Structures are given as structure tokens and as C-alpha cells.
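A.B. asks: Sequence and computational prediction follow.
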Amino acid sequence: MHFEANPSDAEAVIRVISRIAELPADAWNALAGDSPFLQHAFLHALEATGCVGPDIGWEPAHLALFRNGRLDAAMPLYVKHHSWGEFVFDWSWADAYRRQGLNYYPKLVCCVPFSPVPGPRLLAGNDADRTMLVETALELTRELGLSSFHILFPTAPDHAVLEALPLMHRSGFQFHWNNAGYADFDAFLAALTHDKRKKIRQERKKLARLGVTFRWVEGRDSRDADWDHFFRCYADTYARHRSEPHLNRAFFATLRKTLPDNLVLIIADRHGEPVACSFCMKDGQRLYGRHWGTLEYLPGLHFETCYQQGIEYAITHGLQVFEGGAQGEHKLARGLVPIATHSWHWLENSGFREAVDRFLERETDAIVHYMDELEAPFRHEPPSKG
């Protein structure tokens, strides 16, 4: 895809990059910050192993802003031919377009594929460059005749720029755990209400009686057998729903080589044989629960493998936040609390733009009310909903 923009900054040139391998990894990572999901190696692994690409509806179209040959700003960007793997659900918008004889796809989406993880999306050192990235994305949307442009799960300081541009804001929420300086897992349990504390302890005792133990395997220390077990569990989760995994074995093998210090496998063994596994990523402050699967149903195994073990790992390693992934009110009972998430949207069709804007106002009111009504799992006020 050939596209080049010359914004108001005379020294800047913005290009569309169809392969992230064309961009220098060090320069990209300097803009991306600490999030493992925005690292050049992570996004390159998705492309190199065929998890994203034009043939499966994820056409990379990253924006790169250069000055004198230096990469000064960037945006992870994709031309999408469906809405899978985004976790900001716009299927009803697509259906409304279809019923009016219009095409919602393709669309332009700024996101991390298959990863509903909040983080920076406008990778730049100042608001002027962030603004140029968004304005160029809107220009690209029109140039390609796409229906819409979307930015999913951005965090500050992106918000200030997005609020000043003609995009529509959409609210959402996830469940995250916040470390209040707990000395150990028992200290965390002591902060929960009595019924939730009792339930977690009972589940742990039942699993122990069934011969279940857990081990945390760092990416750098992992073995082939650990990854074989994880992928078998991961693929089985999809097979139960008669579908194929979005991420293939080669993708995880690539991450094991390129981002070993950001990977953690939480493996459940029963009588010494692995039966379940959770795949997590981490940075210096956060643990991100991403994928899981089990080869044997045991009561409480899912909650322990996916949530309790992640929380205990975070406490042990001094991490501040455990992100439990998208959706799931059941996570509230595990000590995770609702955290606001955000996305921004622009539709080319003015009629649909007005209708969606009215819908988003009602949806935001409903989400705020829902979050306020959720009963906190803690004996006192939970951490901020942020």
C-alpha cells in the first residue's frame, strides 16, 4: 500500500508501512514504552507467523512519522475486514450498515491484535505528533474509501489529543487487581469480605486434596514440554467452541525467543502430570493474564489457574497490577475491580455517525451505572475505578 502524507510540519513525512520489519526495532521500542504488547518483537511475531495479514483480514498499515530519516512517531494500524480479535464490539454497527445496503468493512483500526490491553496507541513524544498521526489516519480512511476509523484501548496522554478531535468516545470496563502492598497472598485474602475469602480458601483446599499443585515457569526458564502443554490446552479451549485459535504455535515459539523475560506460564499439575495452563505476559509493573486452557475439568481449577495464581505471582514479584483480561463479572469475587477502558471512533457516513453518537451516550450512562452498582469484594473501599 503506497501512501505518504506531508502534514503541516514541513520537516515531517508520514508513511504507511505494510511490514513492521521495515521499521527499526530500537526506534519503535523507544516510542512504545514498556508494554510488551507494543514491542516491535511482539507485533513482528504476529506478522511473521501469519497471525495477521491481508489474507486473514488483518492488513498491516502502520503509520510512521519521519523527520530527516529519523522515526519520531508511529501508530500500530490495520485495515480490517471483520471485527474479530478487537474486544470493542461493533458487530451491531456492521449489521446496521448491511441492512442499509452499505459496507462497514473494510475499516481502519489502531489496536494490538487479539490483545484487549490498555496502553499508548499514539506513539509519540508530544501532542503535536500525536495529533498528526490521528489526522493522517483520518485522511487515509478517506483515501482508501473505508467506512470508519477506530482507536481501541488507548491510555493517557492519548486521551487529551483524541478529545480535541472529531472522534466519538466509547466507554467500557475490565477487571483488574491492584496491589495494596500486600505482604503475601494471605494478607490479600484478609482484605476481602468474609464470604469471598472463605470461598477462595475452600477452593484451594479442594484442589490440594485432588493432588493439584502449581508452578510458575518464566519464559527464559521454560522447556519445549511446557510450551507443548500450553498450546495443547490453549487449542482445546477453542476446539470446545468448534473454532481455531487466533494465535498459532509458531507465534508463541517466536515470543519465547524474542521476549523471554516478558513471558510467564502458570502450569497446574495433578499428581505430577500437567493438566492446565495459563499464559501471561509481564512488564516491570503489571502481569497480564491472556490465554488459558485445561485438559481436565476440576472444580475451581479455572479460577485458581487464571486469577488466584496470577495475583499471588504479582504479590510475590512486587508487581502493582494484574490485568485479568476482557469481560467477566465473576472476576469481582476474586478480588479484581472494574476499571474504565476507552476507545474512539469516527464514521465517514454522517447519518450513521449521528446515530452511533446517540447510542454511545446511552451506553456510557448504562456502563457508569453498572460499575457503580457492582459490589466491591473488599471489606473497605476498593482501589479506584480509574
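C.D. replies: Alright, I've got the coordinates.
A.B. asks: use CA for all of it now, contacts and neighbours both
C.D. replies: Will do.
A.B. asks: Could you list the buried residues of stretch 347-361?
C.D. replies: For stretch 347-361, a neighbour-count test (16 or more other Cα atoms under 10 Å) marks 347, 353, 356, 357, 360 as buried.
A.B. asks: Show me the longest helix that occurs in this structure.
C.D. replies: Secondary structure assigned by DSSP state H gives helix 350-373 as the longest helix of the chain.
A.B. asks: Packing partners of it?
C.D. replies: For helix 350-373, the helices and strands in contact under the criterion 3 or more Cα pairs under 8 Å, 6 or more residues apart in numbering; DSSP states H and E are strand 168-178, strand 337-347.
A.B. asks: ok, back up a step: closest one to residue 213 out of the buried residues of stretch 347-361, please.
C.D. replies: residue 360 (45.4 Å; Cα to Cα).
A.B. asks: Not counting sequence-adjacent ones, nearest residue to that closest one?
C.D. replies: Closest residue to residue 360 apart from its sequence neighbours, by Cα to Cα, 6 or more residues apart in numbering: residue 170 at 6.1 Å.
A.B. asks: thinking again about what came up before, could you dump the buried residues of stretch 347-361 to CSV with distance to residue 211?
C.D. replies: Output for the buried residues of stretch 347-361, formatted as CSV (distance: Cα to Cα, whole Å):
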residue, distance to residue 211
347, 54
353, 56
356, 52
357, 53
360, 49
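A.B. asks: any idea which of the residues you listed is closest to residue 265?
C.D. replies: Checking the buried residues of stretch 347-361 against residue 265 by Cα to Cα gives residue 360 as the nearest, at 37.8 Å.
A.B. asks: Use this one as the comparison:
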Amino acid sequence: MTFQYKIRIAASIREINAAQWDACANPVVTTPTESDGEERFNPFISHAFLAALEDSDSVGRKSGWVPTHVLVEDDSGDLLAAAPTYLKTHSMGEYVFDHAWADAYERAGLDYYPKLQVAVPFTPVTGRRLLVTPEGGATARAALILGLRKWREETEASSIHVTFPTKAEWLALGEAKFLRRTGQQFHFVNKGYADFDGFLNDLASRKRKTIRRERKGAITDGISIEHLTGSEIQETHWDAFFEFYMDTGSRKWGRPYLSRRFFSEISASLAPRILLVMAKRNGRYIAGALNFIGTDALYGRYWGAIEEHPFLHFEVCYYQAIDYAITHKLKRVEAGAQGEHKLARGYAAVPTYSAHDIADTRFASAIDDYLVRERVIMDEQLAEYAELAPFKKG
């Protein structure tokens, strides 16, 4: 079927019908095969999550993430495709680093900012970025890419950056002459384990003993662990967690990205998709990790603590997540960006993707040459990590 379409820019996710957005972002499917093996429900691209970012002022003009969502609609105004898009005045909160590109632009007397970022702000999680209804298909996707490029020209942005798309989207963007980049993260892959001991039995003996020792050491000194989800999560829990988040964020980034209101907003709209793992000592919460629950994956997002205890970070962030995923038959745990220490704790290195459209053809050519060599290095690094995996050989 051929669609007549028009391109529209929305200055807020609230301008877009939630049901229509979600029909693009998370189409109703019942099996992974129907979604080409991709996540069947990804909470981060849902209307509710993106609205929480905007409503809480975590994104907006003051943050340097200005919503300019690119939409493809039919003649009736129904949404066929969408891209969560932001006009950026800096390169923070993206987790795919292009600071060297920006520096080179500036040295050449050109303006790198503003740029267009197709992404979920502050969220290095792979997921669909070219959100297309099954009815829209390839035609609507092509219109969406065209719309992004037209919007880049209209805003006089230097470039378009699509970060953490699916591999299928990465390949499609490459066919559309975007430059392709790879990175890597560490994910736990559930091989159908019956329980946590089943996972441990898959590890080499020394690694198995280390994890058992760390888990035992984490819950000494009267520390207990709680899982909270849905209506169990109260504002008092968010108050405690926000204290953890602010402490970690201040030390790692200088200024945490998310406001306190953000956590209340997501609790109101996505509570069944949230898992808070909280550590308590002497009746007081001392540490916690925020996870989001997809149909096929558990996504670890933020961690923080107001007391230092040996191995507590590993227990609350990694081992509790693995245990939860096994119990609830989730296929994987995605524990966010960076962290080679995750490898020794049963997380495997996996590739991540980004695609870039650079307006200046001279810089595009130079960056493309760099990315070709960088992809080779990434492939070698992934192979090296595979050799270092803690699992039994053979």
C-alpha cells in the first residue's frame, strides 16, 4: 500500500497522541520472531518515559536537550513513523562520544552545535529509534530519514546522530549513507538457567567461588535487600533513592541529569515496569539500584549509596539483577555503559551501534575513514573480551 505523508515537528511529546506514539514505538507483538528478535516492549521509547523527562524539566531548553520530535503522518493526521529527536547545544548525556569531532569543527572555524540527536536522553540502552508502524513500513521509514535531513537543514544543525539504534536500523541507516559506528557494553545473557546456582555452575570454578564470596560479604553487618515494584514503591522510597542518585551523579558527572520530579513521574506512569533494589541497614535505606523491566530484558539504570560496604555495589546492581532475570525468565540484563568489572561477574561484551549524518562533506569523509578503523578495533576488543569471559571453556 502507498501512503501519502507529511512531515511534522513536535516541540513536545505532549503534542503527540500517546496511543499513536506507542503504536510506533512498541507495536503489539507476541513473540520475538514477530519483532525480528528485537525487544518486544522497550520502556525507554514509550510515550510515558519521554513525557516524564519533559514534564520534570530533565530535558528542555535549560538542559541543552530541546525536544524537536520528527513525525511522519498520513493525510488524516495519523502517525506512521516518529523519531525521538532533540536539538543539542552540547554533547553531554549521550554515551557515544563525539567531543573530538566538535573540537575539529571549531578549529576549522565551523559551528558543530546545534546538532540533532535521535536518542533517549541520558539512556545508553539499545532500542528502536526509527519508530515505524507495521502499516507504514519501509516507505514511512524512508520518509522519516528524509524528514530528519530536512529538519537538519532547516535548523542549520551540523549533523544528525542516531545513538543506540537496533542493528537492523544501523544497517538501514548505512544504506541511507549515514556513517556507521560501533561500541560495546556488557550484558548478562540468560541461557535458560533454572536458578542463580545454575548460572554459577556455568562459570569456571575460581569465578564461581569469587561471586559466592562477594554475595556473602555484601549482606554482612545487618544489611538486608528489598525488591520493590508497582504500588509497593512510595514517595519515601524515591526520596531515599534520589539521595543515592544525587551522591553518585555529583561525583561522576558534576551535575546529575534527572530532577527529583522525574522519579515521581515515572512511578505514576510506569510503576509496573520499575524494579527498585534497595539495601537497608538498621532500619535505614543506604543504597539502591533502579531497573526497568522490558518484555525480554531487565535494564539496570542508576545506582547510588550513602554508606560504603564491600561488594554491596556488585550485589545490588549485578547479582540481584541476574537473580531477578532468571526467576522471571528474562533473556538478558543490560547494565548500562562501561565497566570491564562486569565481565568477571558473568556479563558478556556485546556490540552497540550509532549512525551519523555529517553535513560538511569534508568532515564526513574524514570521520568515515576514522570510523572504518575504529570498527576494526572494536571487533578485536569484543573478540578479546570473549576470550576473557568467566565461563567454563568448551
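C.D. replies: That came through fine. No experiment lies behind these values; they were computed from the predicted model shown.
A.B. asks: re the thing from before, what separation do you get for the alignment partner in the second structure of the residue nearest to residue 360 of the first structure and residue 141 of the second structure?
C.D. replies: Counting by TM-score structural alignment, residue 170 of the first structure corresponds to residue 181 in the second structure. Remark: distance between residue 181 of the second structure and residue 141 of the second structure (Cα to Cα, to the nearest Å) = 20 Å.
A.B. asks: Okay, residue 102 of the second structure and residue 359 of the second structure: tell me how far apart.
C.D. replies: 13 Å.
A.B. asks: before we move on, what about residue 165 of the second structure?
C.D. replies: Residue 165 of the second structure is 20 Å from residue 359 of the second structure, by Cα to Cα.
A.B. asks: With residue 99 of the second structure instead?
C.D. replies: 17 Å.
A.B. asks: just residue 103 of the second structure next, same as before
C.D. replies: 16 Å.
A.B. asks: hey, where'd the helices end up in the stretch 51-200 of the second structure?
C.D. replies: 99-107, 137-155, 167-175, 196-200 (DSSP state H, counting those that start in this stretch).
A.B. asks: Turn those helices into CSV, columns for distance to residue 391 of the second structure.
C.D. replies: What follows is the helices of the stretch 51-200 of the second structure, written out as CSV (distance: least, Cα to Cα, whole Å):
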stretch, distance to residue 391 of the second structure
helix 99-107, 36
helix 137-155, 41
helix 167-175, 26
helix 196-200, 9
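A.B. asks: Need those in CSV (columns: distance to residue 21 of the second structure and mean neighbour count).
C.D. replies: Output for these, formatted as CSV (distance: least, Cα to Cα, whole Å; neighbours: other Cα atoms under 10 Å):
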stretch, distance to residue 21 of the second structure, mean neighbour count
helix 99-107, 32, 14
helix 137-155, 14, 18
helix 167-175, 18, 18
helix 196-200, 38, 16
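A.B. asks: Which of the ones you listed sits closest to residue 188 of the second structure?
C.D. replies: Comparing the helices of the stretch 51-200 of the second structure under Cα to Cα, the one sitting nearest is helix 196-200, at 10.3 Å.
A.B. asks: Pull the contacting residues for the alignment partner in the second structure of residue 105 of the first structure.
C.D. replies: The alignment partner of residue 105 of the first structure in the second structure, by TM-score structural alignment, is residue 113. Applying Cα atoms under 8 Å, 6 or more residues apart in numbering to residue 113 of the second structure gives the contacts 88, 89, 90, 102, 157, 158.
A.B. asks: try residue 98 of the second structure
C.D. replies: Counted by Cα under 8 Å, 6+ apart, residue 98 of the second structure has contacts residue 91.
A.B. asks: Map it onto the first structure.
C.D. replies: That one, residue 98 of the second structure, aligns with residue 90 by TM-score structural alignment.
A.B. asks: Can you tell me how far that match is from residue 154 of the first structure?
C.D. replies: Noted for residue 90 of the first structure: a distance of 17 Å to residue 154 of the first structure, by Cα to Cα.
A.B. asks: ok, back up a step: save the helices and strands packed on helix 350-373 of the first structure as a markdown table, and put in distance to residue 377 of the first structure too.
C.D. replies: Output for these, formatted as a markdown table (distance: least, Cα to Cα, whole Å):
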| stretch | distance to residue 377 of the first structure |
| --- | --- |
| strand 168-178 | 11 |
| strand 337-347 | 8 |
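A.B. asks: Who's the closest spatial neighbour of the counterpart of residue 275 of the second structure in the first structure, skipping the chain neighbours?
C.D. replies: By TM-score structural alignment, residue 275 of the second structure lines up with residue 264 in the first structure. In this structure, residue 264 of the first structure finds its nearest non-sequential neighbour in residue 218, 4.6 Å apart by Cα to Cα, 6+ apart.
A.B. asks: Surely residue 378 of the second structure and residue 182 touch.
C.D. replies: Yes. With contact defined as Cα atoms under 8 Å, residue 378 of the second structure counts as touching residue 182 (6.9 Å).
A.B. asks: between the two, which one's more packed in?
C.D. replies: Just comparing residue 378 of the second structure and residue 182: by other Cα atoms under 10 Å the higher neighbour count belongs to residue 182, 22 against 16.
A.B. asks: how near is the nearest residue to that one once chain neighbours are set aside to residue 173 of the second structure?
C.D. replies: Spatial nearest neighbour of residue 182 of the second structure, excluding adjacent residues (Cα to Cα, 6+ apart): residue 353 at 4.6 Å. In this view, residue 353 of the second structure and residue 173 of the second structure are 11 Å apart by Cα to Cα.
A.B. asks: who touches both of those two?
C.D. replies: Common neighbours of residue 353 of the second structure and residue 173 (Cα under 8 Å, 6+ apart) are residue 180.
A.B. asks: Per the alignment, residue 340 of the first structure pairs with which residue of the second structure?
C.D. replies: Per TM-score structural alignment, residue 340 of the first structure is aligned with residue 351.
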